[in-house]
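**Q** here is a sequence together with a model predicted from it:
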Amino acid sequence: MRAVFLDYQTFSPSLDLSTLKQVVDKLDLHATTAPEQVLQRSENNEIILSNKVVLDSKTLKKLPHLKLICITATGINNVDIGAARELGIAVTNVSGYAKNSVAQYVFAQLLAYYSQVEDHNNNTRDGKWQTSDTFCMHGKGSDELTGKSIGIIGYGVLGSKVATIARAFDMQVLVAERPNALTIRKGRVAFEQVVAQADIISLHCPQTAETENLFNEAVFKMMKSSALLINTARGALINNYDLLAALNNNHLACAILDVLEQEPPPKDHILLAAQSTKLKITAHIAWASQQAQQALLNLVAGNISAFKQGRRTNRVD
């Protein structure tokens, strides 16, 4: 079977593609693919690999040879699943590959923030320690994670891994129930209670109609003014205007974002333009350790192999 990868540049160039090449007859790689290029690059292929390239109903109807779409991510919103189902095109995704990478990112950021790593490094780099009157230069000090409460919003593979590491730091883990839930499941805490009590809130839930703008003015006002919010899930979970107002009005101490609602963001994005010292933004890299990326591509190869054998592995159609 012939396959085309429409946006291979979303992955590191150093990855090993051998598992993919073993399960297809030919694999064409394209760094990126513009909307007007999709048909030309896909028309002779039976398999399409796509991370973020949109495959809508109009496009799929013009690809009679297409048998399988491999989404090289967990989110499936870039493919018209209903149209694929009607056309008899199988669709797969992947999940679980980034739990270690995301959890490591979360705690790398938390440790840097509470240990004031950058400040202490700068004190030596800038020659301040060398002229100190005492052996220890406290600078901005440091604070321990032990004893702090962390609220986990979204308790799937990623959220549960963060919780496991948090417990190793002797933190109090608060697993949030769904907002506005009528009943609280065992081991969960009401969403509003988590928001009000947590020193740290870590977002790991999917973006749905119910979770878009979940963190808005009303929720920020519930939070501790000393709280830290970290988002490695989806940018649209947070209302940008309300977040910036909360930071500016001292309703929130810090926000660390690895995702925005538009990626890549425009140069004049409200959060980037703000240049707030209480706001840290990285370029959607929490998922992307070398190991996680390799695991993802190996899972995609497994999906292709399963499809060829008639098994419905990781099918979303």
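**A** Arrived safely, thanks for sending. Numbers count the residues shown, from 1 in each chain.
**Q** drop to CA atoms for contacts and neighbour counts, all remaining ones
**A** Fine.
**Q** what about the strands in this structure?
**A** 2-5, 26-29, 47-50, 68-71, 90-92, 149-153, 172-175, 200-203, 228-231, 254-257, 279-281 (DSSP state E).
**Q** would TSV of those with mean neighbour count and distance to residue 299 be doable?
**A** Below are the strands of the chain laid out as TSV (neighbours: other CA atoms under 10 Å; distance: least, CA to CA, whole Å):
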stretch	mean neighbour count	distance to residue 299
strand 2-5	22	15
strand 26-29	16	16
strand 47-50	24	12
strand 68-71	24	10
strand 90-92	23	10
strand 149-153	25	26
strand 172-175	22	29
strand 200-203	24	25
strand 228-231	22	25
strand 254-257	22	27
strand 279-281	17	29
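**Q** turn those strands into a markdown table, columns for distance to residue 302.
**A** Shown next, in a markdown table, are the strands of the chain (distance: least, CA to CA, whole Å):
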| stretch | distance to residue 302 |
| --- | --- |
| strand 2-5 | 14 |
| strand 26-29 | 15 |
| strand 47-50 | 13 |
| strand 68-71 | 11 |
| strand 90-92 | 10 |
| strand 149-153 | 30 |
| strand 172-175 | 32 |
| strand 200-203 | 29 |
| strand 228-231 | 30 |
| strand 254-257 | 32 |
| strand 279-281 | 34 |
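**Q** of the ones you listed, which is nearest residue 186?
**A** strand 172-175 (10.1 Å; CA to CA).
**Q** give the other helices and strands that the closest one contacts.
**A** strand 149-153, helix 157-168 (3 or more CA pairs under 8 Å, 6 or more residues apart in numbering; DSSP states H and E).
**Q** and the comparison structure, right after this:
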Amino acid sequence: MERIVFLDRGGISVPLRPPCFPHHWQEYPDTRPEDVVGRLADATIAITDQVAISAEHLAELPQLRLIAVAATGVDHVDLDACRHQGVTVVNVRNWSVSVPEHVFSLILALRRNLLAYHEAIREGAWQRSEGYLVQVEPMPRSLSGATLGIIGVGALGSAVAALGKAFGMEVLFAERKGAAELRPDRTPFEEVLAKCDVLVLLCPLTEESRGMIGAAELELMPRHAILVNCGRGGLLDEAALAQALEEGAIAGAGLDVLTQEPPRDGSPLLDLKRPNLIVTPHVAWISDRSLATLAEQVIGNVEGFVLGHPRNLVV
């Protein structure tokens, strides 16, 4: 009988149906690093949303056969150790309809300067106005006719591109940074940065992509451009972005992810109190429909592995 342990069930706030094979199920709202081995001591299948599973953990878990990640990103699982130990890793894919919506929520809020207008109302500026409106600088910029640069050409990037085109935007998909060859329908990385009015990061965090947006890359962007990151926090240098915003090197930024989550040690971006910076706490993926799709895919991935037709394989 398979023994399944969900290390951090608390993050998935929708029902999970039971797998269709004999099993023993144990779940925890969350799990501290020092408790991972103890909780997986008898498990053959581990499910994790964000709890890290390291090489040190795996060395003490010889019975573990499958790690089912209840997310798309797998940078919190030691994939090399899994390969060495023969542990299969699967993830969920193309499940969140809400991420593209969140991306455009940030884009629209920044481009329409909504935070500054909201604050003007709270401070009574409209109530005291002699005219019928209150205009706050900078003037809102239209998306129609603007250029949308996307780094990360997966399902999410394609969905964001479709929304951008619906707004009348020109869409550029960036080639990998430093790539020697240009693939069809891709634009050189630096050219996308130089041309974009809006830059969206949606790629996974790898050794290749870590820190790919720093001071030099931000300097390539037009001063009126905004940056949105709903990929992974480690994709950009937070100190460099904070400086760029303070100096007006770019016009704004919207982030749903930070390098450290939760940011207990702080972040240069959290210290900024600016209407052209919006930070949300890694919630772009959350919606009723998205979570229902994720829950079904997690169980389907586990069933596929046990029944001999694995899917969404990472390792």
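**A** Arrived safely, thanks for sending. On a predicted model such as this, the values are computed, not experimentally measured, just so you know.
**Q** one step back: mind checking the strands of the first structure for the one nearest to residue 119 of the first structure?
**A** strand 279-281 (15.0 Å).
**Q** okay, the helices and strands packed on strand 172-175 of the first structure in JSON lines with distance to residue 236 of the first structure next?
**A** Converted to JSON lines, these look like this (distance: least, CA to CA, whole Å):
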{"stretch": "strand 149-153", "distance to residue 236 of the first structure": "14"}
{"stretch": "helix 157-168", "distance to residue 236 of the first structure": "18"}
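**Q** please identify the deepest-packed of these.
**A** strand 149-153 (a mean of 25; mean count of other CA atoms under 10 Å).
**Q** how far out from the middle of the chain is it?
**A** 16 Å (CA atoms, centre = their mean, to the nearest Å).
**Q** again, but for stretch 232-240 of the second structure
**A** Relative to its chain's centre, stretch 232-240 of the second structure lies at 12 Å (CA atoms, centre = their mean).
**Q** who touches it?
**A** 201-205, 209-215, 257-260, 267-269 (CA atoms under 8 Å, 6 or more residues apart in numbering).
**Q** tell me which residue of the first structure matches up with residue 297 of the second structure.
**A** Aligning on TM-score structural alignment places residue 297 of the second structure opposite residue 299 in the first structure.
**Q** from memory its match sits against residue 94, does it?
**A** Yes: shown here, residue 299 of the first structure and residue 94 form a contact pair, counting by CA atoms under 8 Å, at 6.6 Å.
**Q** the match of residue 297 of the second structure: what's it in contact with?
**A** Going by CA under 8 Å, 6+ apart, residue 299 of the first structure touches residue 94.
**Q** residue 178 of the second structure: neighbouring residues, count only.
**A** As a burial measure, residue 178 of the second structure scores 10 neighbours (other CA atoms under 10 Å).
**Q** repeat that for residue 251 of the second structure.
**A** 23.
**Q** pretty sure it contacts residue 226?
**A** Yes: if you go by CA under 8 Å, residue 251 of the second structure and residue 226 touch, sitting 5.4 Å apart.
**Q** picking that back up, so which of the helices and strands packed on strand 172-175 of the first structure is nearest residue 68 of the first structure?
**A** Among these, the nearest to residue 68 of the first structure by CA to CA is helix 157-168 (26.1 Å).
**Q** what residues in the second structure pair up with the closest one?
**A** The aligned range for helix 157-168 of the first structure is 155-166, by TM-score structural alignment.
**Q** report the separation between the residue in the first structure sticking out farthest from the centre and residue 118 of the first structure.
**A** The centre of the first structure is farthest from one residue, residue 133, which by CA atoms, centre = their mean lies 45.0 Å away. Here residue 133 of the first structure is placed at a distance of 21 Å from residue 118 of the first structure (CA to CA, to the nearest Å).
**Q** cool, and residue 243 of the first structure?
**A** For residue 243 of the first structure, the distance to residue 118 of the first structure - CA to CA - is 24 Å.
**Q** sounds good, over and out.
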